[in-house]
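Q: missing the sequence, but the structure's below:
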């Protein structure tokens, strides 16, 4: 009977342990299943790290429509920062900019032929209301002609390493909408980029010129109030708080719609200290028409819900903190034989919300196997890659798969004096002789 009860007890204990282990699983759960985004291409990234959280055909070259104006904004803000142009500078409206601005079937503010407008007025019209005539006028101011400006756009896209792209105008319109005045490409050409490239452009724009969000987040503003040019501008990004699909935390960036590109949106939002950038190209497979269709906002919301509901930023290593493996580097010619290794900067990763303490994979690569004294605290001795153990395969928007940080010396190591080095040398010499004698004595008995 005792043996029977022992077997029953063992079985009960094993079952209890199995059940308890199952109960513990949710604490180690990874992010929920990714959403099904109904678009030809889409991507979501965490802005500060560039970590990709979701991707669908993100390297597919597609039309980007008026999201093109994000590149216009980048180049303009770059010139403003360099003091090559000022917000109060005047822009004289050409026949080309005037003619496009009068087309009410396109997003526009009316511009008078030969009249002067400030750079700031045209910038706000372009960023808030997606005004196409204003975009052309600014391109002419910045480069002399839209054709020359397109050259700047292509050059900047290469410089920012945006991947595959094609720019043929400053507006994102199909060239057929430019009244026969297009300067680059054939009459049906249109700007193209990938979802990944758009996300990367948005990241550069936000990080290099964060003031862009002050304008991109404006929901309503009058263009030239108190004049005959006055027009009420309402932002086409209806995810902005206060608009029809308003979402808390959204503060940019740009919509776009053409027959070729479909409904597009590059959005950005912050929540709990994390900023996410999303891109949808050709939302809902192009079904529906006009700026008012909700598809691009619905599909963007799926990605924002997924990103904020499942991920968070975590600082996994602080600048100056000790590195676990290896803890030290060998030092040659110093008063100490080794120097502790520390992280040269803070390391922040995107981790699943449900995760406890992140389980990391690290790899340290030192410049030299042995460091020559003297060593100063903070000297860069190598690098360390950091990633989550068992992490996903999506990587980062710039193409890397891990975070890389500097490995630095955690302390000073002074160079040893002449006498100290001599003593070490003599000690090494006699140690060598001792080994020689021992080896010789052993030889006598062979």
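A: Yes, it's here. Here the structure is a predicted model, which is why all the values come from computation and not from measurement.
Q: Please make it C-alpha for all contacts and neighbour counts, starting now.
A: Fine.
Q: Give the buried residues for the helix or strand hosting residue 5.
A: Secondary structure from DSSP states H and E places residue 5 in helix 2-24. If you call a residue buried by 16 or more other Cα atoms under 10 Å, then helix 2-24 has no buried ones at all.
Q: who does the following helix or strand past it touch, helix- and strand-wise?
A: Proceeding C-terminally, helix 2-24 gives way to strand 39-46 as the next helix or strand, assigned by DSSP H and E. Here strand 39-46 is seen to pack against strand 52-56, helix 195-208, strand 274-283, helix 295-310 when contacts are counted using 3 or more Cα pairs under 8 Å, 6 or more residues apart in numbering; DSSP states H and E.
Q: would you turn those into JSON lines with mean neighbour count and distance to residue 384?
A: Compiled in JSON lines, the helices and strands packed on strand 39-46 are given as follows (neighbours: other Cα atoms under 10 Å; distance: least, Cα to Cα, whole Å):
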{"stretch": "strand 52-56", "mean neighbour count": "22", "distance to residue 384": "21"}
{"stretch": "helix 195-208", "mean neighbour count": "23", "distance to residue 384": "24"}
{"stretch": "strand 274-283", "mean neighbour count": "28", "distance to residue 384": "24"}
{"stretch": "helix 295-310", "mean neighbour count": "21", "distance to residue 384": "27"}
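Q: could you dump these to TSV with distance to residue 355?
A: Putting these into TSV (distance: least, Cα to Cα, whole Å) gives the following:
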stretch	distance to residue 355
strand 52-56	16
helix 195-208	26
strand 274-283	17
helix 295-310	10
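Q: closest to residue 346 out of the ones you listed?
A: strand 274-283 (16.2 Å; Cα to Cα).
Q: I would like the residues contacting stretch 79-97, please.
A: Outside stretch 79-97, the residues that touch it by Cα atoms under 8 Å, 6 or more residues apart in numbering are 111-120, 133-134, 136-138, 141, 181.
Q: for comparison:
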């Protein structure tokens, strides 16, 4: 056998597929998602990020005051970066004050020319949906609400909200201010995942500032269902009644976005129907992870002769309840790797299926570092590679 032929034979081994788990197929009956009377809706699993159900999930809709979730996300990100503190104070401009004055039901009752703590503004936005608080925060962070909208759109792009565009911090109607049910669910997931310490504000039921009595959180599900801990309501005559909701039950979390319902009561009913359906008929599992290698690959020219392959983080999957027994994982691993190898270097892929349907394909990577070997090791292994050993 000549050398070029042996080398080509080894390259073909890269595509070899190994089935590492298999089970007989078993039918699992899942009823259709509830029929929701709204412009659009989406139901998202928090752990996996998978869309469990949706109707027009990518259709453009007006977010109304759910916009303020992105407003607070941008503020939380500024805190994370050290450019904002909760006890900083913002000056209340005439624009912010007048917007609150003109929005009799959506205001924090800020006083013109006063200075207000950022933490209070955040609660004013989250709990009582204050338009005045939203503008004051936007102006503090970017100088103007228009400039702040640029920060909002940059954040939306980073999060993968591909069908959204924002022009203000409050959610007032505008032809160029739009989003989708899916994008809002993505935003809700990011908010909870990245800022759990601040997300707790979304479960607070009332807030008092500038008036004698406390204002109630408009998310009625916080009272109706103890598993619900957020997120935000929205309403304008054009947008209809909207609700972005998150609930956690038995270690699982789901996020729903119901957009354009006819009444505030129905948006709550519809959200609960979706959540109940998702929790009842779907489950989540964790696969792989750094402590669960799926195989080893021979290493050439390295200080070690092999490297374990898997994923650096667990892979979370959502599938119909009861179908876990039908899961199959097909691994494709490179026949060899050449040092140096960094942790995370892609050395294969895994395709995960349930009931014959592909759920996800993930990269399989080196779980540890392999440094280059000494001179003689590199020389010997180079010769082996030449002769196809």
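A: Alright, I've got the coordinates. The structure presented is a predicted model; accordingly, all values stated were derived computationally and were not measured.
Q: For stretch 287-294 of the second structure, buried residues please.
A: Per 16+ other Cα under 10 Å, stretch 287-294 of the second structure contains these buried residues: 288, 289, 290, 292, 293, 294.
Q: Nearest to residue 319 of the second structure, out of those residues: which one, please.
A: Taking Cα to Cα as the measure, residue 319 of the second structure sits nearest to residue 288 out of those, at 16.5 Å.
Q: Can you give me every residue that contacts the equivalent of the closest one over in the first structure?
A: Residue correspondence, TM-score structural alignment: residue 288 of the second structure in this structure matches residue 317 in the first structure. With contact taken as Cα under 8 Å, 6+ apart, residue 317 of the first structure is in contact with 343, 346, 347, 348.
Q: Just the buried residues out of these, in ChimeraX syntax.
A: Those of the contacts of residue 317 of the first structure that count as buried under 16+ other Cα under 10 Å are selected in ChimeraX with:
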select :343,347,348
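Q: Closest one to residue 263 of the first structure out of the contacts of residue 317 of the first structure, please.
A: Of all the contacts of residue 317 of the first structure, residue 348 has the smallest distance to residue 263 of the first structure: 34.1 Å, by Cα to Cα.
Q: Need the counterpart of the closest one in the second structure.
A: Residue correspondence to the second structure (TM-score structural alignment): residue 348 of the first structure is matched to residue 316.
Q: Please give the element, helix or strand, for its match.
A: Assessed by DSSP H and E, residue 316 of the second structure sits inside strand 315-320.
Q: can you give me the angle that strand makes with strand 40-45?
A: Per axes from the mean of the first three to the mean of the last three Cα atoms, to 10 degrees, the angle that strand 315-320 of the second structure makes with strand 40-45 is 120 degrees.
Q: Strand 315-320 of the second structure vs the first structure - mean distance after superposition?
A: With mean Cα distance after the TM-score superposition for the first structure, strand 315-320 of the second structure departs from the first structure by a mean of 2.0 Å once superposed.
Q: Stretch 70-80 of the second structure too?
A: By mean Cα distance after the TM-score superposition for the first structure, the fitted stretch 70-80 of the second structure averages 1.1 Å away from its aligned residues in the first structure.
Q: Distance of residue 370 of the first structure relative to residue 339 of the first structure?
A: As judged by Cα to Cα, to the nearest Å, residue 370 of the first structure and residue 339 of the first structure stand 10 Å apart.
Q: ditto for residue 433 of the first structure
A: With the distance defined as Cα to Cα, residue 433 of the first structure ends up 30 Å from residue 339 of the first structure.
Q: And the two? Which one has more around it.
A: Counted by other Cα atoms under 10 Å, residue 433 of the first structure and residue 339 do not tie: residue 339 has more neighbours, with 23 against 12.
Q: thought that one was touching residue 409?
A: Yes. With contacts defined as Cα atoms under 8 Å, residue 339 of the first structure counts as touching residue 409 at a distance of 6.4 Å.
Q: Look up how far residue 138 of the first structure lies from residue 107 of the first structure.
A: If you go by Cα to Cα, the gap between residue 107 of the first structure and residue 138 of the first structure works out to 16 Å.
Q: follow-up on the earlier one: which residues are in contact with the match of residue 348 of the first structure?
A: By Cα under 8 Å, 6+ apart, the residues touching residue 316 of the second structure are 47, 48, 284, 285, 286, 287.
Q: Nearest residue to the middle of the first structure?
A: By Cα atoms, centre = their mean, the first structure has its centre lying nearest to residue 50, at 3.0 Å.
Q: Can you tell me how far that one is from residue 401 of the first structure?
A: Spatial separation of residue 50 of the first structure from residue 401 of the first structure under the definition Cα to Cα is 11 Å.
Q: go on, residue 158 of the first structure?
A: Counting by Cα to Cα, the gap from residue 158 of the first structure to residue 401 of the first structure is 21 Å.
Q: Between these two, which is the more surrounded one?
A: When neighbours are counted by other Cα under 10 Å, residue 401 comes out ahead of the other of residue 158 of the first structure and residue 401, with 18 against 13.
Q: Which of the three states applies to the more buried one?
A: Per DSSP: H, G, I helix; E, B strand; the rest coil, the secondary structure class of residue 401 of the first structure is coil.
Q: And for the counterpart of residue 181 of the second structure in the first structure, nearest residue in space, chain neighbours not counted?
A: Aligned against the first structure by TM-score structural alignment, residue 181 of the second structure finds its counterpart in residue 195. Leaving aside its sequence neighbours, residue 195 of the first structure sits nearest to residue 58 (Cα to Cα, 6 or more residues apart in numbering; 4.9 Å).
Q: Does residue 246 of the first structure belong to a helix, a strand or coil?
A: When the structure is split into helix, strand and coil by three-state DSSP, residue 246 of the first structure lands in coil.
Q: so it touches residue 240, yeah?
A: Yes. Contact status for residue 246 of the first structure versus residue 240: in contact at 4.8 Å, counting by Cα under 8 Å.
Q: For these two, indicate the residue with more neighbours.
A: For residue 246 of the first structure versus residue 240, the count of surrounding residues by other Cα under 10 Å is larger for residue 240: 25 against 14.
Q: hang on, the more buried one is in a helix, isn't it?
A: No. Counting by three-state DSSP, residue 240 of the first structure is not part of a helix but coil.
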